[in-house]
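A.B. asks: After the sequence you'll find the predicted model.
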Amino acid sequence: MNDHQPNDEFDELMRRALHHEADRIEPADGLHEIQARVRNTRTPVNRRPWVVTAGAAVVGTAAAIGAFAVLNDDNRQAGDSEVAGAPSTTATATGAPQSATARPSATLPSTSASVSLPTDETPKAKPTEAGKLEPESSGAIPVYWLGETVGAATGPGVRLYRTFVPFKGRATYSAVQLMASGKSDDPDYSSPWIGAQVSEVRMSGSSIRVDFKSLPKTRLDPDVAQMALQQLVYTVQGASGTTVPVEVTLRGRPVQELFGVAIKQPLGRAQSLDVQAFIWITSPANGAVLKTPFKVAGIAAVNEAQLNWRITSDDSRRVLQEGVATTGEAFKLTPYSFVVAKLPAGRYTLEVFEVSAADGRLTSTDTKTLLVK
């Protein structure tokens, strides 16, 4: 792992889980070739198409304006199970404090909630010190991506998903660079930051300044644009192990507009249940080569702490296994796991999803492509 020790119990939980599950997977020679062949030759089963492209993103008008609440600088990292509860104080997406908001006790936050653009009443950020570069290290860093919210008829249509990526160098710089490359191991995840070129990342006690040589000129729907901003914030804070706001500069100058929307800086972090996916598969990774039986693990915030899963053969399109799993607690991002029994060698799609109690729709689906030896 890297030399950074994030104040993120959730990230630490994930790292331990990844180490544990890695011991169960037997990689084969030519793994990258196999993964590429799997992705290039298979026809997806209920795979999510990427909905944030330059052409599609400009279609439609902004939904009714709501508000993201952003965690105060209280050492609770994005994705921490504590984040599901209301902090004592919250802040707007630009870092301005406001009164605490209570979490719903019976239902998940609506995916139709949209975000509010900063207003002139938002206090301007105080000037920050120049900051310093991170020390070099190596290990695995969290990188956030956007993925489609399956089954949601309203709202931005995308939420944040996280993967861990190996790196060597400066952790936060590397994480932003990977995010901007758009090269996720899971084809369901992508990034509207493609084309951005990172110059440097500097740390100070009050903020993290990310300076770019160039930034995307893509214009997005305002709600999707705010998700893209949160993608940057979560990636920077996750990699740096901090909860301080993020400042974006272009060749040293503060940025006032991104993805076609005005922004107020520094950028604060929205609460996890407002922006993160409700169901993640964290192990095995997409494209994993393994033997059965194997364990599936992840994080979810679901109704009545229950979710569903199934294994579909990519060759026959038949569902070979399915079942129900439970999380530690309803309506909070808590771990789940289950075991997939014996399967013949072949290519498979693993799906984990929630069945809507209202109309039986499959919602919040996350999928992984697997190769069983």
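C.D. replies: Yep, that arrived.
A.B. asks: alpha carbons only for contacts and neighbour counts from here, please
C.D. replies: Fine.
A.B. asks: Tell me which residue is most central in this protein.
C.D. replies: Nearest to the geometric centre of the chain sits Y161, at 2.5 Å (CA atoms, centre = their mean).
A.B. asks: And the strands in the stretch 251-373 of the chain, which stretches?
C.D. replies: 253-254, 257-258, 261-262, 279-283, 288-290, 294-300, 306-313, 319-326, 334-340, 346-355, 362-372 (DSSP state E, counting those that start in this stretch).
A.B. asks: I'd like those as CSV, with mean neighbour count appended.
C.D. replies: Formatted as CSV, the strands of the stretch 251-373 of the chain follow (neighbours: other CA atoms under 10 Å):
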stretch, mean neighbour count
strand 253-254, 12
strand 257-258, 15
strand 261-262, 16
strand 279-283, 24
strand 288-290, 20
strand 294-300, 21
strand 306-313, 20
strand 319-326, 14
strand 334-340, 19
strand 346-355, 22
strand 362-372, 22
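A.B. asks: out of these, nearest to L18?
C.D. replies: strand 279-283 (6.9 Å; CA to CA).
A.B. asks: Run through the neighbouring helices and strands of that closest one.
C.D. replies: helix 9-22, strand 294-300, strand 346-355, strand 362-372 (3 or more CA pairs under 8 Å, 6 or more residues apart in numbering; DSSP states H and E).
A.B. asks: which other residues reach the last one?
C.D. replies: Applying CA atoms under 8 Å, 6 or more residues apart in numbering, the set of residues contacting strand 362-372 from outside is 38-39, 47, 149-152, 186, 277-281, 284-292, 343-356.
A.B. asks: With adjacent residues omitted, what lies nearest to V275?
C.D. replies: R159 (5.4 Å; CA to CA, 6 or more residues apart in numbering).
A.B. asks: ok, now how distant is W280 from S207?
C.D. replies: 29 Å (CA to CA, to the nearest Å).
A.B. asks: Mind giving me the packing neighbours of the helix or strand harbouring S174?
C.D. replies: In this assignment (DSSP states H and E), S174 forms part of helix 171-181. If you count contacts as 3+ CA pairs under 8 Å, 6+ apart, helix 171-181 packs onto strand 137-148, strand 197-203, helix 222-240.
A.B. asks: so it versus helix 222-240, what angle?
C.D. replies: 150 degrees (axes from the mean of the first three to the mean of the last three CA atoms, to 10 degrees).
A.B. asks: want to compare, so here's the second one:
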Amino acid sequence: MRGRIGWALLALLVLAGCAGTGDAEDRVVPTVPAVPTVVPADPTSAVVPVWFVGGTPAGDRLFREIRALRDGGPDDAPPDPVGTAVTAVLDGRTDDPDHRTDWPAGVRLRSPVTHGDGLLTVDLAVAGPLPGPAGLALQQLVYTVQSAADSDDPVRVLVGGEPAETLLGEPVAAPLTAADPYRVRSLVEIDDPVDGARTPGPVVVRGEAAVFEATLLWEARNADGRVVRAGVTATAEGQRFAPFRVEIPLDPGDYTIVVSEDDPSGGEGRPPMTDRVRLTVV
């Protein structure tokens, strides 16, 4: 599973009811949809996934951010989910300060992304040489284009309208495919709420994870860093990327929500992967 999101479908989803409480010993087996349920602040907009880079105990990995896509562009042009997502990747304007882009400055989308003959074609305009290293830049692009287009088709990269042999020191003459998600994605991702959100309580946290026996640990820390709520929840399926949902009753104030893998090794293996979001309960 590559974590693709049909942006048009997501525009129709609404927030679901409670899947559990925030008591420390609760084990919640959520009833959740197959894709993250994210409602944009503007009900007239859809959402589009954008992939950025963040650090984990296993090195840099891809993290997904969900962006609102307003209906219509300048002069009432139709919305362009793929172009919006690619532009966000190249600009590197993340919602989460823990994330970044591996794309250097001076690269922009030259023309709309096209889809035909089994290929998604991205035409880039580049200001000057881009020697690399690429890091996860090319996989950022592939995951973002495929997710926003809701397609597994390979991604062909053009530079200035022409085929390129290399980009950022990596070969791009052949169409690019998505790398194994278990090797390049963070195994724990919070999709909603976004970092910096202001939300009424109880706080409903949704995301996707690929974890041992579907088990996730979570904590809510107050502004002093003290754990005020903690518990266990579950993904819809173990060892595969699957959605999770947990509801946390919190009083008004500033909090950091941390969701983490369990550690069946008892500390013998690598440190667990986590994701966090900072928010204010109003």
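C.D. replies: Yep, that arrived. Quantities reported herein were computed from a predicted structural model and do not represent experimental measurements.
A.B. asks: What value does the TM-score take for this pair?
C.D. replies: The TM-score (TM-score structural alignment, normalised by the length of structure 2) is 0.77; 244 aligned residues with a CA RMSD of 2.8 Å.
A.B. asks: Look at W193 of structure 1 and tell me its secondary structure.
C.D. replies: coil (DSSP: H, G, I helix; E, B strand; the rest coil).
A.B. asks: quick one: the aligned residue in structure 2 for V319 of structure 1 and P272 of structure 2, what's the gap?
C.D. replies: For V319 of structure 1, the aligned residue in structure 2 is V227 (criterion: TM-score structural alignment). According to CA to CA, V227 of structure 2 and P272 of structure 2 sit 18 Å apart.
A.B. asks: hmm, back to that, now the strands of the stretch 251-373 of structure 1 in TSV, with distance to G195 of structure 1?
C.D. replies: Output for the strands of the stretch 251-373 of structure 1, formatted as TSV (distance: least, CA to CA, whole Å):
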stretch	distance to G195 of structure 1
strand 253-254	19
strand 257-258	13
strand 261-262	18
strand 279-283	27
strand 288-290	28
strand 294-300	31
strand 306-313	36
strand 319-326	39
strand 334-340	34
strand 346-355	31
strand 362-372	26
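A.B. asks: Out of those strands, which gets nearest to A228 of structure 1?
C.D. replies: The nearest among the strands of the stretch 251-373 of structure 1, by CA to CA, is strand 257-258 at 9.3 Å.
A.B. asks: Please enumerate residues in contact with the closest one?
C.D. replies: P216, K217, R219, A225, I263.
A.B. asks: that older thread, and the strands of the stretch 251-373 of structure 1: which comes nearest V201 of structure 1?
C.D. replies: strand 253-254 (13.7 Å).
A.B. asks: what does that closest one contact?
C.D. replies: Strand 253-254 of structure 1 has contacts (CA under 8 Å, 6+ apart) with E247, V248.
A.B. asks: Residue range in structure 2 corresponding to it, please.
C.D. replies: By TM-score structural alignment, strand 253-254 of structure 1 lines up with residues 162-163 in structure 2.
A.B. asks: residue in structure 2 matching R347 of structure 1?
C.D. replies: Using TM-score structural alignment, R347 of structure 1 pairs with D254 in structure 2.
A.B. asks: tell me the contacts of its match?
C.D. replies: Applying CA under 8 Å, 6+ apart, the residues near D254 of structure 2 are N222, A223, R278, L279, T280, V281.
A.B. asks: Roughly how far does it sit from V205 of structure 2?
C.D. replies: 15 Å.
A.B. asks: How about L141 of structure 2?
C.D. replies: Per CA to CA, L141 of structure 2 is found 27 Å from V205 of structure 2.
A.B. asks: what's the nearest residue to E322 of structure 1 if we skip its chain neighbours?
C.D. replies: R310 (3.9 Å).
A.B. asks: Looking for the alignment partner of the one you found in structure 2.
C.D. replies: Checking TM-score structural alignment: R310 of structure 1 goes with E219.
A.B. asks: and what of S214 of structure 1?
C.D. replies: In structure 2, S214 of structure 1 lands on V126 (TM-score structural alignment).
A.B. asks: what does stretch 184-198 of structure 2 rub up against?
C.D. replies: The contact list for stretch 184-198 of structure 2 (CA under 8 Å, 6+ apart) reads 36, 38, 56, 60-66, 95-96, 204-211, 241, 259-261, 273-282.
A.B. asks: what stretch of structure 1 does it fall on?
C.D. replies: Counting by TM-score structural alignment, stretch 184-198 of structure 2 corresponds to 275-289 in structure 1.
A.B. asks: Go ahead and confirm A239 of structure 1 touches F167.
C.D. replies: No: between A239 of structure 1 and F167 there is no contact under CA atoms under 8 Å: 10.8 Å.
A.B. asks: what touches both of these two?
C.D. replies: I141.
A.B. asks: The two: which is more packed in?
C.D. replies: A239 (25 against 17; other CA atoms under 10 Å).
A.B. asks: Next, count neighbours for G73 of structure 2.
C.D. replies: 11.
A.B. asks: where's it relative to L10 of structure 2, distance?
C.D. replies: According to CA to CA, G73 of structure 2 and L10 of structure 2 sit 19 Å apart.
A.B. asks: now swap in A125 of structure 2 and tell me
C.D. replies: 31 Å.
A.B. asks: Which one's more surrounded, these two?
C.D. replies: Neighbour count, other CA under 10 Å: between A125 of structure 2 and L10, L10 has more, with 19 against 15.
A.B. asks: Thanks a lot, catch you later.
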